[in-house]
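> what follows is a predicted structure for the sequence shown.
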Amino acid sequence: MTPTVVDTRQVRRHFSCHAEDYDRYALVQKRVVDELLALLRRKSPSDGPVLDVGTGTGALAASVAREFANRPLVLCDLAHGMTLHAAGQLAGALALDADAQALPFRDGRFGLLVSSSVYQWLNDLPAAFAEALRVLSPGGGLGIALFGERTLYELRTSHRRAVAEAGADHPSHAQDFPTQAAVRQALDGAGFEAIEVRSADEIEHHPDVPALLRSLKKIGAQNASSDRPAGLSSRRVMQRMAELYQQDFGGAGSIPATYQVIYALARKPLIP
């Protein structure tokens, strides 16, 4: 299967438009922030300014600011609406728009780089991690969480089956997510050391498929595949997808939605 290519323009637009709704619907993402912070707390990151990449509404940044008080904090996000929202929540932080694959900071600027629920949207993990390494000072730490290959597998499997049954000319545009092995390999290739990578599943339950899709839309987590066909999927495909989802994965009155969360901790070497 050819990996999907993410259209960053769509990612920017989707998330920017839903900054006000995000915190009400991003329940899994909130739990991920708590777990990532607990991991960072145990690692005692090195001193120096902190950079939050893809800050979203600033939930992780706010927790980091409380945990590592008196350390300068910089927030950046590809989506301008998210940058503005986060800046409004954290008046003492510097906030700007920035792409994780081309960070606008000088080499060795930060002692810690954190990120939650962002790096799965990037097309080139090795390049993005190389940028992270570049902006960290020697001995600086990286702590990130991103969604892995099992994320929303129920939805993606059902959609692909529905498209295949319909005999559509275009294959399913369901988006793929990185594997745990790919994350580790990209960190190693970028030059990080003391790499720790693990994953855990978070499961949400929704009344039905339309409720799940509405929830995803409210946080901006819509499909951003560059080869997504113009317009919406046919009503027949969407109805069949919902039927297959309920049939294969659903229970009495609800359906599960699985998120595989990959946690990664690493350090920039003291000596290049």
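Good, I have the coordinates.
> going by C-alpha atoms from here, please, whenever you check contacts or count neighbours.
OK.
> assign residue 259 to helix, strand or coil.
strand (DSSP: H, G, I helix; E, B strand; the rest coil).
> most distant residue from the middle of this protein?
Distance from the C-alpha centroid of the chain peaks at residue 167, with 31.9 Å (CA atoms, centre = their mean).
> mind checking how far that residue is from residue 93?
52 Å (CA to CA, to the nearest Å).
> just residue 17 next, same as before
Distance from residue 17 to residue 93, by CA to CA: 22 Å.
> do residue 236 as well
48 Å.
> so the two - more neighbours on which side?
For residue 236 versus residue 93, the count of surrounding residues by other CA atoms under 10 Å is larger for residue 93: 19 against 11.
> OK, contacts around the more buried one?
By CA atoms under 8 Å, 6 or more residues apart in numbering, residue 93 lies in contact with 72-75, 87.
> do residue 98 as well
Contact analysis of residue 98 by CA under 8 Å, 6+ apart lists 76-78, 104.
> of the residues you listed, buried ones?
76-78 (16 or more other CA atoms under 10 Å).
> out of those, who's nearest residue 261?
residue 77 (20.2 Å; CA to CA).
> distance of the closest residue to that closest one other than its chain neighbours from residue 230?
Leaving out its chain neighbours, the residue that sits closest to residue 77 by CA to CA, 6 or more residues apart in numbering is residue 54, at 4.2 Å. Distance, residue 54 to residue 230, using CA to CA: 27 Å.
> higher neighbour count, those two?
residue 54 (26 against 6).
> my guess is that one meets residue 101, correct?
No. In this structure, residue 54 is not within contact of residue 101 by CA atoms under 8 Å, at 11.0 Å.
> hey, what's in contact with both of those two?
Common neighbours of residue 54 and residue 101 (CA under 8 Å, 6+ apart) do not exist.
> on the C-terminal side of the helix or strand in which residue 181 is found, identify the next helix or strand.
Here residue 181 is covered by helix 180-190, with elements defined by DSSP states H and E. Next helix or strand after helix 180-190 toward the C-terminus (DSSP H and E): strand 193-206.
> what element comes up after that following strand heading to the C-terminus?
helix 209-218.
> secondary structure and distance to residue 143 added to the buried ones among the contacts of residue 98, as TSV?
Conversion of the buried ones among the contacts of residue 98 to TSV gives the following (DSSP: H, G, I helix; E, B strand; the rest coil; distance: CA to CA, whole Å):
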residue	secondary structure	distance to residue 143
76	strand	16
77	strand	17
78	coil	19
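> please tell me how far the residue farthest from the centre of the chain sits from residue 230.
17 Å.
> over to residue 100?
In terms of CA to CA, residue 100 sits 27 Å off from residue 230.
> here's the one I want to compare it with:
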Amino acid sequence: MDIGTVRRHFSSHAREYDLHAVVQKRVASRLVELIGESGVGPGPALDVGTGTGDLARRLLRSCPGLDLVISDLSHGMTCHAAAALAGSAAVDADAQALPFRTGSFSLLLSASVYQWVNDLPGAFAEGSRVLAPGGRFAFALFGDGTLKELKEAHRLALAETGGRRVSHVQEFPGLAEVRRAMGTAGFSSIHAFAEDEVESHRDVPSLLRCLKGIGAANASAHRPPGLAPRRVISRMMALYAERYARDGRIPATYRVIYGLASKPGGALLRGS
């Protein structure tokens, strides 16, 4: 993953992100629900990749007065979230190199972020480092199977048109890979599972505009240069509609992987 590209994409779309982030908001709501099922312990919490601060706002509504630090790789996103969360400290931070002391937090939460990192076990280990013993880790990321309709239509379009065999569509980790990364990072009480969220769009251009609006362009360091050929895009749109359209709408499936775990070595008291 080209981290500079990720940073630029999200910084440039900070103002319009919330207009398009329908699935991301559902994911944030679900993650806060999962966190709340076991309570939030004492001590400060860290939101990694806060974006516009939606996850942080939802958590603070559930846990008023929580000492919360928000962080994002994108300076534009950090500033946007900070303006909406005046009572929270805000820091620019890379999930793979967090600028915090070891053992600083009792809870680390993150939604729709870790699919962008290059080294998932390393990023999870960095999360473990900044957690206190007994601290909790709760995250959601987009996994393998996300945008499966778009990927399949693009694959078929490439095959039919003789286009380049390298896809412009982003690849994401699978559930088994995520579980291994959590174990490699040293977490215990690991629970990881996947759920699908399906978004409906008028047509493929509408879906592509939505993806652009949230900054979710392909940031792979191995992505093909330039835009896909027009003939490939045109055929991909036609195939997408032919194979998946129902009642004048097309679906876009997101495979969401949720992870919950603890850092060994202590037991934080449960709170409300």
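That came in fine, so what should we check first? Quick caveat: nothing in here was measured; it's all calculated off a predicted structure.
> once they're superposed, tell me the TM-score.
Once superposed, the chains reach a TM-score of 0.95 (TM-score structural alignment, normalised by the length of structure 1), with 266 aligned residues with a CA RMSD of 1.2 Å.
> ok, back up a step: closest one of the contacts of residue 93 of structure 1 to residue 156 of structure 1?
Comparing these against residue 156 of structure 1 with CA to CA picks out residue 75 as the nearest, at 32.0 Å.
> residue range for the helix or strand the closest one falls within in structure 2?
Assigning secondary structure by DSSP H and E places residue 75 of structure 1 in strand 73-77. The alignment of strand 73-77 of structure 1 onto structure 2 (TM-score structural alignment) covers residues 68-72.
> check stretch 9-20 of structure 1 too.
Going by TM-score structural alignment: stretch 9-20 of structure 1 matches residues 4-15.
> who touches that stretch?
51-52, 73-77, 80, 116, 213-217, 219.
> most neighbours among the residues you listed, please name it.
residue 51 leads the contacts of stretch 4-15 of structure 2 on contacts (other CA under 10 Å) with 32 neighbours.
> aligned counterpart of it in structure 1, please.
Per TM-score structural alignment, residue 51 of structure 2 is aligned with residue 56.
> also residue 153 of structure 2?
Per TM-score structural alignment, residue 153 of structure 2 is aligned with residue 158.
> quick one: contacts for residue 27 of structure 2?
With CA under 8 Å, 6+ apart, residue 27 of structure 2 has these contacts: 111-112, 140, 256.
> show me where the stretch 1-150 of structure 2 has helices.
Assigned by DSSP state H, counting those that start in this stretch, the helices in the stretch 1-150 of structure 2 fall at 3-12, 17-20, 22-37, 54-62, 75-84, 120-130, 148-161.
> would you mind confirming that residue 143 of structure 2 is in contact with residue 173?
Yes. With contact defined as CA under 8 Å, residue 143 of structure 2 counts as touching residue 173 (5.0 Å).
> find residues that contact each of these two.
With CA under 8 Å, 6+ apart, residue 143 of structure 2 and residue 173 have common neighbours residue 115.
> higher neighbour count, the two?
residue 143 (25 against 18).
> to which residue of structure 1 is the more buried one aligned?
Under TM-score structural alignment, residue 143 of structure 2 pairs with residue 148 in structure 1.
> need the contact list for the closest residue to residue 256 of structure 2 other than its chain neighbours.
Closest residue to residue 256 of structure 2 apart from its sequence neighbours, by CA to CA, 6+ apart: residue 142 at 4.7 Å. Neighbour list for residue 142 of structure 2: 112, 115, 172-173, 254-257 [criterion: CA under 8 Å, 6+ apart].
> cool, residue 128 of structure 1 as well?
100-102, 122.
> now do 7 Å
Shown in contact with residue 128 of structure 1 (CA atoms under 7 Å, 6 or more residues apart in numbering): 100-101.
> that one maps to what in structure 2?
By TM-score structural alignment, residue 128 of structure 1 lines up with residue 123.
> my read is residue 257 of structure 2 is in a helix, agree?
No. Under three-state DSSP, residue 257 of structure 2 sits outside any helix and is assigned strand.
> that one touches residue 193, doesn't it?
Yes. Taking contacts as CA atoms under 7 Å, residue 257 of structure 2 lies within contact range of residue 193: 5.7 Å.
> compare the two (neighbour count), which wins?
Under the criterion of other CA under 10 Å, the comparison of residue 257 of structure 2 against residue 193 puts residue 257 first, with 25 against 14.
> what does that one align to in structure 1?
By TM-score structural alignment, residue 257 of structure 2 lines up with residue 262.
> burial count for the nearest residue to its match once chain neighbours are set aside?
Once flanking residues are discounted, residue 262 of structure 1 sits nearest to residue 199: 4.3 Å by CA to CA, 6+ apart. By other CA under 10 Å, the residues close to residue 199 of structure 1 number 16.
> ok, now which ones touch residue 199 of structure 1?
260-263.
> could those residues go into a markdown table alongside distance to residue 65 of structure 1?
A markdown table is the format used below for the contacts of residue 199 of structure 1 (distance: CA to CA, whole Å):
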| residue | distance to residue 65 of structure 1 |
| --- | --- |
| 260 | 26 |
| 261 | 23 |
| 262 | 23 |
| 263 | 20 |
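> in structure 2, which of those residues remain in contact?
Retained in structure 2: 260-263, out of the contacts of residue 199 of structure 1 (criterion both residues aligned by TM-score structural alignment, their matches' CA atoms under 7 Å).
> quick check: ChimeraX command selecting the buried ones in the residues you listed.
A single ChimeraX command is used to select the members of these judged buried by 16+ other CA under 10 Å:
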select :260,261,262,263
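> gap between the aligned partner of residue 181 of structure 2 in structure 1 and residue 47 of structure 1?
Under the alignment (TM-score structural alignment), residue 181 of structure 2 maps onto residue 186 of structure 1. For residue 186 of structure 1, the distance to residue 47 of structure 1 (CA to CA) stands at 25 Å.
> swap in residue 239 of structure 1?
53 Å.
> do the same with residue 201 of structure 1
With CA to CA as the criterion, residue 201 of structure 1 and residue 47 of structure 1 are 32 Å apart.
> could you do residue 93 of structure 1 as well?
On the measure of CA to CA, residue 93 of structure 1 and residue 47 of structure 1 end up 17 Å apart.
> which bit of structure 2 covers stretch 234-249 of structure 1?
Using TM-score structural alignment, stretch 234-249 of structure 1 pairs with 229-244 in structure 2.
> chain center to that stretch: distance?
Its chain's average C-alpha position is 27 Å from that of stretch 229-244 of structure 2, according to CA atoms, centre = their mean, to the nearest Å.
> quick one: residue 208 of structure 1 and residue 252 touch, right?
No. At 10.4 Å, residue 208 of structure 1 does not count as touching residue 252 under the criterion of CA under 7 Å.
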